[in-house]
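> from the sequence below, what's the structure:
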Amino acid sequence: MLVEDAIALVPSIPGRRALLGMAGAPAAGKSTLARRLVHGVNARLGADMAAYVPMDGFHLSNAQLARLGRAGRKGAPDTFDVDGYVHLLRRLRSSHERPVYVPEFDRRLEEPIAAGLVVLPQVRLIITEGNYLADDGPGWEAVRDLLDELWFVDAPRAVRERRLLRRHIRGGRSEPEAHAFIASSERPNADRVEAARANCNRVVTTRE
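Presented below is the predicted three-dimensional model:
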């Protein structure tokens, strides 16, 4: 059903692109769903008709977070390069003749990686996801106007926090450190994301 809805967004006019955004709290399942939809669209319409573009590639580096005194708040809206992300979305809408290289986020390194992904000229549907695509804060409010549709990906808090706990332990934090970071950073970020739910076109719920 969701693959069919994504396919329906693919422009019928050659040379045009559609952008589908997915907002949601940390560990709601946005990246997993986005990748599945890209795979499903490509399986139906042909290779490289859809591409995945994560907002997380615009995390500020750990060096910049340390410089700004925001290392303990990593994941908050002001720990991303929102202007760079908005510029990329505009470029993806207007550029169809050459590949567009896209940064991605490496969870093992906890750092963004330049040109980790590529959007090829033939791509007709771009699926982008991140916490703050529906946000009304400075810079973020420009995102919605660049998207054809914006879905809110939801999951119960208990499910999200179990996923976050596993994620942070795999990333090198001890269990007490992971619980502390979830309480001090991830929960407030999730509350902010939830507050923007009404800015989305539909809600998609994921579960374990």
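
> for the rest of this, base every contact and every neighbour count on C-alpha atoms.
OK.

> give the residue farthest from the middle of this structure.
P176 (27.1 Å; CA atoms, centre = their mean).

> ok, L20 to S174 distance?
36 Å (CA to CA, to the nearest Å).

> go through this structure and flag its longest helix.
helix 30-45 (DSSP state H).

> can you give the distance of that one from its chain's centre?
How far helix 30-45 lies from its chain's middle: 14 Å, per CA atoms, centre = their mean, to the nearest Å.

> quick one: buried residues of it?
30-31, 33-35, 37-42 (16 or more other CA atoms under 10 Å).

> after that helix comes which helix or strand?
Under the assignment DSSP states H and E, the closest C-terminal helix or strand after helix 30-45 is strand 50-54.

> which helices and strands does that next one pack with?
helix 30-45, strand 100-106, strand 111-119, strand 125-130 (3 or more CA pairs under 8 Å, 6 or more residues apart in numbering; DSSP states H and E).

> tell me the helices and strands packed up against the second one.
Of the remaining helices and strands, those touching strand 100-106 by 3+ CA pairs under 8 Å, 6+ apart are strand 50-54, strand 111-119.

> again, only using 7 Å
strand 111-119 (3 or more CA pairs under 7 Å, 6 or more residues apart in numbering; DSSP states H and E).

> pull out the buried residues from the strand it packs on.
111-113, 117, 119.

> mind putting the helices and strands packed on strand 50-54 in TSV, distance to I13 included?
Below are the helices and strands packed on strand 50-54 laid out as TSV (distance: least, CA to CA, whole Å):
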stretch	distance to I13
helix 30-45	15
strand 100-106	21
strand 111-119	19
strand 125-130	12
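
> please give me the structure for this one as well, since I'd like to look at both together:
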Amino acid sequence: MEQTEIELTERAIKLLRDKPSNQRVLIGLAGSPGSGKSTMSSNVTDRINKKFGEEISIVLDQDGYHYTREELSKFPDPELAFKRRGAPFTFNPKGFLDLIHELQKPITTESKDILAPSFNHKKKDPEPNSRRITPQHRIIIIEGNYVLLRDEYWKEISKIVDEKWKIKVDPINARRRIIKRHLEAGISASEEEAIERCDNNDMVNAVYISENSVEPDLIIDSIDEIQG
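The predicted structure is shown next:
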């Protein structure tokens, strides 16, 4: 895992060196649930920042663009929307894409901080304007299950980012991680409930990702210990 993170760190830094000084490096990091995206993106970002001695890199994850529970309640089939929350159709990809377009713009002396939402797991809803991306943030890892999808809006992300990374994970390992995560996070009250949620939602999403994503520039082997 450490060697992989070192190699990804150096790869991201090379992208920055090859980029005009007034533009950000945008990296799309995708993978199915349980592949380790969150851990990998966080660790690589930390390594980049330690290399530079300041925070020039940040992770932007798609979770802030979940539709809120209020929005889901207005769906044509609210019961299905809540049951399948986390599937592509329960996200606002246009809003996510709009933010990425902002990050794509050249940095000038007039550039201001860009605010983005994150997901509040206690409230089970997005938290508006809770992430701050400053002009000093030059390497952005855009992380999420669906950032490399071929679907409407999502597919535009692949055209914008400088590189597309995808984590490959064994489905058995992913399933084990997801069930454990649901229990530890209190998402499921029992192992039976965690298994049902995993098999009827997360693993369904994993198949969709596998069948409907663009080809990445780099495939990363998941490490058994990492989570995300």
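
> next, the TM-score between them, please.
Scored against TM-score structural alignment, normalised by the length of the first structure, the superposed chains reach a TM-score of 0.94; 208 aligned residues with a CA RMSD of 1.5 Å.

> hmm, back to that, the longest helix of the first structure aligns to what range in the second structure?
Counting by TM-score structural alignment, helix 30-45 of the first structure lines up with residues 37-52 of the second structure.

> now the matching stretch on the first structure. Mean distance?
Compared with the first structure after fitting, stretch 37-52 of the second structure has a mean deviation of 0.8 Å; criterion: mean CA distance after the TM-score superposition for the first structure.

> what sits up against that stretch?
Residues from elsewhere that reach stretch 37-52 of the second structure, judged by CA atoms under 7 Å, 6 or more residues apart in numbering: 5, 8-9, 30-31, 55-59, 141, 143, 226-228.

> Three-state assignment for the aligned residue in the first structure for S21 of the second structure, please.
Under the alignment (TM-score structural alignment), S21 of the second structure pairs with P14 of the first structure. Using DSSP: H, G, I helix; E, B strand; the rest coil, the structure places P14 of the first structure in coil.

> helices along the second structure, start to end?
Going by DSSP H, the second structure shows helices at 2-17, 37-52, 69-72, 78-83, 93-104, 154-160, 171-184, 191-197, 203-211.

> against the first structure, where does the fifth one fall?
This means helix 93-104 of the second structure. Going by TM-score structural alignment: helix 93-104 of the second structure matches residues 82-93.

> residue contacts, the residue nearest to L103 of the second structure when sequence neighbours are not counted?
Closest residue in space to L103 of the second structure, ignoring its immediate chain neighbours: R24 at 7.1 Å, by CA to CA, 6 or more residues apart in numbering. If a contact means CA under 7 Å, 6+ apart, then R24 of the second structure has 104, 138-139 as its contacts.

> which one of those is nearest to K168 of the second structure?
I139 (22.6 Å; CA to CA).

> in the first structure, what sits opposite that closest one in the alignment?
Match for I139 of the second structure (TM-score structural alignment): L125.

> for that match, give its distance to P26 of the first structure.
Per CA to CA, L125 of the first structure is found 24 Å from P26 of the first structure.

> what residue of the second structure matches up with the residue farthest from the centre of the first structure?
By TM-score structural alignment, P176 of the first structure lines up with E192.

> could you check how far its match is from A81 of the second structure?
21 Å.

> kindly report the same for I133 of the second structure.
Taken as CA to CA, the span from I133 of the second structure to A81 of the second structure is 31 Å.

> same deal with E5 of the second structure?
36 Å.

> spit out the contact partners of the alignment partner in the first structure of S210 of the second structure.
Counting by TM-score structural alignment, S210 of the second structure lines up with E194 in the first structure. Counting by CA under 7 Å, 6+ apart, E194 of the first structure touches A25.

> cool, the one 10 residues further on as well?
Contacts of V204 of the first structure were listed using CA under 7 Å, 6+ apart, and they are 151-154.

> just these: which are in strands?
Those of the contacts of V204 of the first structure mapping onto strands are 151-154, per DSSP state E.

> most neighbours among those residues, which one is it?
Counting neighbours by other CA atoms under 10 Å, F152 leads these with 28 neighbours.

> A76 of the first structure versus that residue, what's the distance?
In terms of CA to CA, F152 of the first structure sits 18 Å off from A76 of the first structure.

> go on, G69 of the first structure?
13 Å.

> ok, those two, which is more surrounded?
Using other CA under 10 Å, the more surrounded residue of G69 of the first structure and A76 is A76, with 18 against 10.
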